[in-house]
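Chemist: structure, please.
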Amino acid sequence: MPNIHVLRTELDRTISALKDSVREKGLGTTVGRVAAVAAGQAAFPVTKAMRQNETFDFHGERLPYWFARYNNAFLNERTVEVAIAHWFLSQKRGRVLEVGNVLVHYGFQADTVVDKYEVIPGVLNDDIIDYRPAEPFDSVVAISTLEHVGWDESPREPEKVFKAVANVRACAKPGGRVLVTVPLGHNDALDEGLRTGEVKFPAESYLVRDNRRNEWRETTADEALTKRYGHPYTGANGLYVGMVL
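Modeler: Next up is the predicted model:
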């Protein structure tokens, strides 16, 4: 078993190197982003060895954090999102639709993937608000995707996300299951929809990131919806999970 003190020393050194690289190059520059990714990749084996047995609470379960190199997932909200998706799909999945081409990078291939912008074989480049499956699905998942709909498009259409949420749910057959995860603090319209109840799922959870180690805990909507995207930690600092089970 690795010496925990050695691992902590190596991780601290790697994090220090990451900070130095970002300070020197500027995170907003291409070189700065490359430096940040490279330092994160160097930290991966140390972080995984230190934290491979750690868990977080979600929906009455204790789930293991998901550690993956792709997109430095172990350093951001993917560490809980992919874990939740794995738990959700392991319960009962049948035919699966994924909105946004995410989970294939973490070892799961949906039966159908709809992603408007990722032009690669096997992905349908339909807009989710227009997509109508020939047959509804047993399970529908959307991981960190819906917050971009209408918000990160030109022209910006803030109300479009509500149509997207409705159609994601409509793609599931009666009695089917749906999982949606949304980083908070990115899309103001979607956050406000969560506050007012315009976006509402039968089962809901809110999580927040507590520290630099990327540990997460379940909390109230009121606390999670105060979190800013990208501050104080990279990526999401608050996360919404909506489900139809």
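Chemist: please count neighbours and contacts with C-alpha atoms only from this point.
Modeler: OK.
Chemist: which residue ranges form the helices in this structure?
Modeler: Shown for the chain, the helices assigned by DSSP state H span residues 4-25, 30-51, 78-91, 160-170, 188-196, 221-224.
Chemist: put together CSV for those helices, with mean neighbour count on each row.
Modeler: Written out in CSV, the entries for those read as follows (neighbours: other CA atoms under 10 Å):
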stretch, mean neighbour count
helix 4-25, 15
helix 30-51, 18
helix 78-91, 19
helix 160-170, 19
helix 188-196, 17
helix 221-224, 16
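Chemist: got those helices as JSON lines, with distance to residue 207 columns?
Modeler: Rendered in JSON lines, the data for the helices of the chain read as follows (distance: least, CA to CA, whole Å):
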{"stretch": "helix 4-25", "distance to residue 207": "24"}
{"stretch": "helix 30-51", "distance to residue 207": "19"}
{"stretch": "helix 78-91", "distance to residue 207": "9"}
{"stretch": "helix 160-170", "distance to residue 207": "20"}
{"stretch": "helix 188-196", "distance to residue 207": "14"}
{"stretch": "helix 221-224", "distance to residue 207": "6"}
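Chemist: against residue 190, how distant is residue 196?
Modeler: If you measure residue 196 against residue 190 using CA to CA, to the nearest Å, the figure is 10 Å.
Chemist: mind checking which of the helices of the chain is nearest residue 139?
Modeler: helix 78-91 (7.9 Å; CA to CA).
Chemist: who does that closest one touch, helix- and strand-wise?
Modeler: Contacts of helix 78-91 with other secondary structure elements, assessed using 3 or more CA pairs under 8 Å, 6 or more residues apart in numbering; DSSP states H and E, are made with strand 61-64, strand 137-143, strand 172-183.
Chemist: number of nearby residues for the residue nearest to residue 124 when sequence neighbours are not counted?
Modeler: Here the nearest residue to residue 124 in space, its sequence neighbours aside, is residue 114; by CA to CA, 6 or more residues apart in numbering that works out to 4.7 Å. For residue 114, the neighbour count with other CA atoms under 10 Å is 21.
Chemist: residue 114 reaches residue 141, doesn't it?
Modeler: No. In this structure, residue 114 sits apart from residue 141 without contact. The criterion is CA atoms under 8 Å, and the distance is 10.6 Å.
Chemist: what touches both of these two?
Modeler: By the contact definition CA atoms under 8 Å, 6 or more residues apart in numbering, residue 114 and residue 141 are jointly contacted by 97, 98, 99.
Chemist: compare with the first, here's sequence two:
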Amino acid sequence: MSPIEATPPTLTDDLALALRLADAADDVAMRRFDAADLLVDTKPDRTHVTEADLATERAIRAILDAERPDDAVLGEEYGSSGDTARRWVIDPIDGTHNYMRGIPVWATLIALSVDGVPQVGVVSQPAIGRRWWAAAGHGAWTTTASGETRSIRVSSVDEIGASSISFQSIQQWDGVELVPALERLARAVWRDRAYGDALPYMWLAEGRLELVAEFDVKEYDLAAIAPIVREAGGRFTAFDGSDRVDAGSSFATNGVLHDDFLALLHGEDPR
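Modeler: Sure thing, here's the model as predicted:
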């Protein structure tokens, strides 16, 4: 092996690869989007999986096998392979239920974690012509439907009463017995909606929302999102305030209001 071949990839290299993985995923997923004969199955946990979920993850894994054979991979559909500090985390189609109903709000999520910390993230939503990405220390970026590339930044809203939030699904909050806390939050903010899946996190990173929170989520649901929110200047934690993306919950904010939102939900007085 030559010295060049032996050089470890930089985050810039990894981000470039992640964007190419997203290109391949977009191509595969869009071929079957809104197809009348889309094949849908039910997994053991009673969630749905489509032929596109499986094909998209296979396409991503094939490229990783060729270009990062020593890296570990965690994917929603095919589980874990490898055991190294560098691990790619993939959700081939986040929003499968939207995908199978022909609703264009779904995304491919691609992340690279190093020692358990997401360092690179790409969120690609080809059905609406949008993509977002980030790498630690390199800022957060998006391409618009018109093809413009621009940097993104969270909002500077510093009052709960002026904030707009997305709480995803009331069933999630009911499952952890936090509906009263959600009601308290909803009454305190300017606007609340349940937009769902990855898109509201991207709106948060663009400065359009101040909080996105959800429960009953997996690492592959969040790993690509965390670096984008953080590089856009926001904070991304679990509901318990830890920085983990594998704790089963998410709490993403513009940063300014993070502690105030947490205090309000935990029954404390915001500052």
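Chemist: list the TM-score for the superposed pair.
Modeler: The TM-score (TM-score structural alignment, normalised by the length of the first structure) is 0.31; 142 aligned residues with a CA RMSD of 6.6 Å.
Chemist: export the shared contacts of residue 114 and residue 141 of the first structure to a markdown table and tack on neighbour count and distance to residue 15 of the first structure?
Modeler: Shown next, in a markdown table, are those (neighbours: other CA atoms under 10 Å; distance: CA to CA, whole Å):
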| residue | neighbour count | distance to residue 15 of the first structure |
| --- | --- | --- |
| 97 | 25 | 37 |
| 98 | 26 | 34 |
| 99 | 28 | 33 |
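Chemist: narrow those to those in strands?
Modeler: Those of those mapping onto strands are 97, 98, 99, per DSSP state E.
Chemist: how near is the nearest residue to residue 112 of the first structure once chain neighbours are set aside to residue 173 of the first structure?
Modeler: Counting by CA to CA, 6+ apart, the nearest residue to residue 112 of the first structure once its immediate chain neighbours are dropped is residue 97, at 4.9 Å. Using CA to CA, one obtains 11 Å as the distance from residue 97 of the first structure to residue 173 of the first structure.
Chemist: what's the answer for residue 165 of the first structure, then?
Modeler: Relative to residue 173 of the first structure, residue 165 of the first structure is positioned 15 Å away (criterion: CA to CA).
Chemist: and residue 25 of the first structure, by the same measure?
Modeler: For residue 25 of the first structure, the distance to residue 173 of the first structure - CA to CA - is 50 Å.
Chemist: what does residue 35 of the first structure give?
Modeler: Residue 35 of the first structure is 45 Å from residue 173 of the first structure, by CA to CA.
Chemist: and residue 181 of the first structure, how many neighbours?
Modeler: A count of neighbours around residue 181 of the first structure, defined by other CA under 10 Å, yields 25.
Chemist: quick one on the thing from earlier: the helices of the first structure: which one's closest to residue 244 of the first structure?
Modeler: Using CA to CA as the measure, helix 160-170 is the one of the helices of the first structure that comes nearest residue 244 of the first structure, at 8.4 Å.
Chemist: next, the angle from that closest one to strand 137-143.
Modeler: Angular relation of helix 160-170 of the first structure and strand 137-143 on a 0 to 180 degree scale: 150 degrees, by axes from the mean of the first three to the mean of the last three CA atoms, to 10 degrees.
Chemist: contacting residues for residue 240 of the first structure?
Modeler: Taking CA under 8 Å, 6+ apart as the definition, contacts of residue 240 of the first structure comprise 181, 182, 183, 184, 204, 205, 206, 207, 224.
Chemist: so residue 42 of the second structure makes contact with residue 48?
Modeler: Yes. Using CA under 8 Å, residue 42 of the second structure is in contact with residue 48, at 4.5 Å.
Chemist: more neighbours: those two, which one.
Modeler: Applying other CA under 10 Å to residue 42 of the second structure and residue 48 shows that residue 48 carries more neighbours, namely 14 against 10.
Chemist: for residue 60 of the second structure, see how far away that one is.
Modeler: In this structure, residue 48 of the second structure and residue 60 of the second structure are separated by 20 Å, where distance is defined by CA to CA.
Chemist: quick one on the thing from earlier: which among the ones in strands among the shared contacts of residue 114 and residue 141 of the first structure gets closest to residue 64 of the first structure?
Modeler: With CA to CA as the yardstick, the closest approach to residue 64 of the first structure among those comes from residue 98, at 22.2 Å.
Chemist: looking at it, that closest one is touching residue 138, isn't it?
Modeler: No. Assessed by CA under 8 Å, residue 98 of the first structure is found out of contact with residue 138, at 11.3 Å.
Chemist: I'd like the next helix or strand past the lengthiest helix in the second structure.
Modeler: Longest helix in the second structure by number of residues (criterion: DSSP H): helix 11-32. Proceeding C-terminally, helix 11-32 of the second structure gives way to strand 40-42 as the next helix or strand, assigned by DSSP states H and E.
Chemist: give me the contact list for that next one.
Modeler: When contacts are taken as CA under 8 Å, 6+ apart, the neighbours of strand 40-42 of the second structure outside the stretch itself are 48, 49, 50, 51, 100.
Chemist: now do the closest residue in space to the third one that isn't next to it in sequence against residue 26 of the second structure, distance only.
Modeler: It stands for residue 50 of the second structure. Spatially, and ignoring its direct neighbours in sequence, residue 50 of the second structure is nearest to residue 40 (4.3 Å; CA to CA, 6+ apart). Here the distance between residue 40 of the second structure and residue 26 of the second structure works out to 19 Å (CA to CA).
Chemist: okay, those two: which has more neighbours?
Modeler: Using other CA under 10 Å as the criterion, residue 40 of the second structure and residue 26 rank with residue 26 on top: 20 against 14.
Chemist: verify the stated contact: the more buried one with residue 124.
Modeler: Yes. Here residue 26 of the second structure lies in contact with residue 124, judged by CA under 8 Å, at a distance of 7.5 Å.
Chemist: any shared contact partners between those two?
Modeler: Shared contacts of residue 26 of the second structure and residue 124 (CA under 8 Å, 6+ apart): residue 108.
Chemist: so how far is residue 172 of the second structure from the closest residue to residue 170 of the second structure other than its chain neighbours?
Modeler: The shortest distance from residue 170 of the second structure to any residue other than its chain neighbours is 7.2 Å, reached at residue 179 (CA to CA, 6+ apart). Using CA to CA, one obtains 9 Å as the distance from residue 179 of the second structure to residue 172 of the second structure.
Chemist: helices and strands around the helix or strand where residue 88 of the second structure lies, which ones?
Modeler: According to DSSP H and E, residue 88 of the second structure maps onto strand 86-94. Judged by 3+ CA pairs under 8 Å, 6+ apart, the packing partners of strand 86-94 of the second structure are helix 51-67, strand 72-75, strand 107-114, helix 219-222.
Chemist: so residue 221 of the first structure makes contact with residue 196?
Modeler: No. Counting by CA under 8 Å, residue 221 of the first structure stays clear of residue 196, with 11.1 Å between them.
Chemist: that's all I had, so thanks and see you.
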